[in-house]
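Trainee: what shape does this take:
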Amino acid sequence: MTSDPSHEKRAIRAELRERRRTRPAHVVDTANLGFTENLIALAKETGARTISAYLSTSFEPDTRPFLNWALADGRRVLLPIARQDGLLDWAEGDGETETEGLYGLPEPVGGILGPIAINDADLIIIPASAVDARGTRMGWGRGYFDRTLGSMEKCPPVFAVVFDDEILDEVPREVHDAPVDGAVTPTKIIRFSR
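Mentor: Below you'll find the model as predicted:
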């Protein structure tokens, strides 16, 4: 009998969500400085002029300092807006204005560009609950980013943002799971060979 990857994922996500919830504030603050530094280094290294990223929730690594840097540096920032049909629309972020969207997720306020706007990105930064050494990413269970990445004809580098202890030996993989090219942690930028 083989185990069901979706059940395994739910159990791992619950553990990781609890770990994030109970991580001490001073540890998170220090980690967020590292995340920002490494995201900036990655953007500079790739030369990305249009960056697709996301507005982090309260339990995710804080992406806002990086987004503010990108905007101040003259880079275009595309941020997702979740739709009921499981697709993502995109809007250009201004670093200041946001609202609560579907599922209580923070979203940018601005003109909606539609799902194909992601094709303009030179670098895609996405949330994750964990990533393994093969580049298998486990999200939070709604599949928005897997669908988006799976629909792209030509995908730029994709990096997941996770804490160091969320780089696991292996995460359960399902057919629809889109792999990532790398991960950004508070201490390093990891690249996976695919």
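Trainee: could you use CA atoms for every contact and neighbour count after this?
Mentor: Fine.
Trainee: how close does P186 get to A14?
Mentor: Relative to A14, P186 is positioned 22 Å away (C-alpha to C-alpha, to the nearest Å).
Trainee: neighbour count: those two, which is higher?
Mentor: Taking other C-alpha atoms under 10 Å, P186 and A14 do not tie; P186 has more neighbours (21 against 13).
Trainee: got the contact list for the residue most central in space within the chain?
Mentor: In the chain, the residue lying closest to the centroid (C-alpha atoms, centre = their mean) is I126, at 1.6 Å. Residues near I126 by C-alpha atoms under 8 Å, 6 or more residues apart in numbering: A53, Y54, F145, V158, F159, A160, V161.
Trainee: for comparison, sequence B:
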Amino acid sequence: MMKKELRKETQNRRGMLSEGEILEKSSAIAQKLKAFPAYQAAQNVMVYIDFRGEVKTGEIIQDLISSHKRAIVPICVPKTREMILSHLKNPAEELAEGTFGVFEPKEEYIRPVAPDEIDLVIVPGVAFDRKGYRIGYGGGYYDRFFEKLPKKIPAVALAFDLQLVEKVPAEVFDQAVDYIITESEIIQCK
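Mentor: Below you'll find the model as predicted:
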């Protein structure tokens, strides 16, 4: 199956989840992540801000802030298809709807962070296989970002069980994640 079809099919499956199911499963995933050694050891965690039925990250962002860790969020730059990273301190005050309808820090709250300052990356996506290959929304933002990231930094994808597929058609530039955490399991990909 082609990426485009796989993306659409998985988004449709994910779209069948009720808001309650999304919250319940997201919370189960957040609990697994919080107990995960790489997360516990990390001080600077890059985490996406969820939208459109993705695994919710609000609980994780709050946990990072209350644990005195740095919650670092991506800001998409459509012109270059790159991401700027910014340290988020107070989501309620600092975020506004940005590119593609995703919440991002307002300009006055952008506190740039270099990719090599990160200890752990939490990655969104639409579909994943057990080797860690992912299908995102087609912009290539994360693939480009992974190229700049020191290899030693673990990437953890958050996904619902229903987002796991048998095989993602991977291309040369596609970067696999190291782990996938779903509501029922932690998958070590590499």
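Trainee: the residue nearest to the centre of the first structure: which element?
Mentor: Here I126 of the first structure, judged by DSSP states H and E, is contained in strand 123-127.
Trainee: please report how far the equivalent of P127 of the first structure over in the second structure lies from A41 of the second structure.
Mentor: Counting by TM-score structural alignment, P127 of the first structure corresponds to P124 in the second structure. P124 of the second structure is 21 Å from A41 of the second structure, where distance means C-alpha to C-alpha.
Trainee: can you give me the helices in the first structure?
Mentor: For the first structure, the helices defined by DSSP state H occupy 5-22, 25-46, 64-72, 144-151.
Trainee: quick check: longest strand of the first structure.
Mentor: strand 76-82 (DSSP state E).
Trainee: and of the helices of the first structure, who's closest to Q84 of the first structure?
Mentor: Smallest distance to Q84 of the first structure across the helices of the first structure (C-alpha to C-alpha): 10.5 Å, for helix 144-151.
Trainee: and that closest one against the second structure, how far off on average?
Mentor: In the superposition against the second structure, helix 144-151 of the first structure averages 0.8 Å from its aligned positions (mean C-alpha distance after the TM-score superposition for the first structure).
Trainee: matching residues in the second structure for that helix?
Mentor: Helix 144-151 of the first structure covers residues 141-148 of the second structure once aligned (TM-score structural alignment).
Trainee: just how off-centre is that stretch within its chain?
Mentor: How far stretch 141-148 of the second structure lies from its chain's middle: 13 Å, per C-alpha atoms, centre = their mean, to the nearest Å.
Trainee: buried stuff in it?
Mentor: Y141, Y142, D143, R144, F145, F146 (16 or more other C-alpha atoms under 10 Å).
Trainee: and for that stretch, what's in contact with it?
Mentor: By C-alpha under 8 Å, 6+ apart, the surrounding residues in contact with stretch 141-148 of the second structure are C76, R81, E82, M83, P115, F173, D174, Q175.
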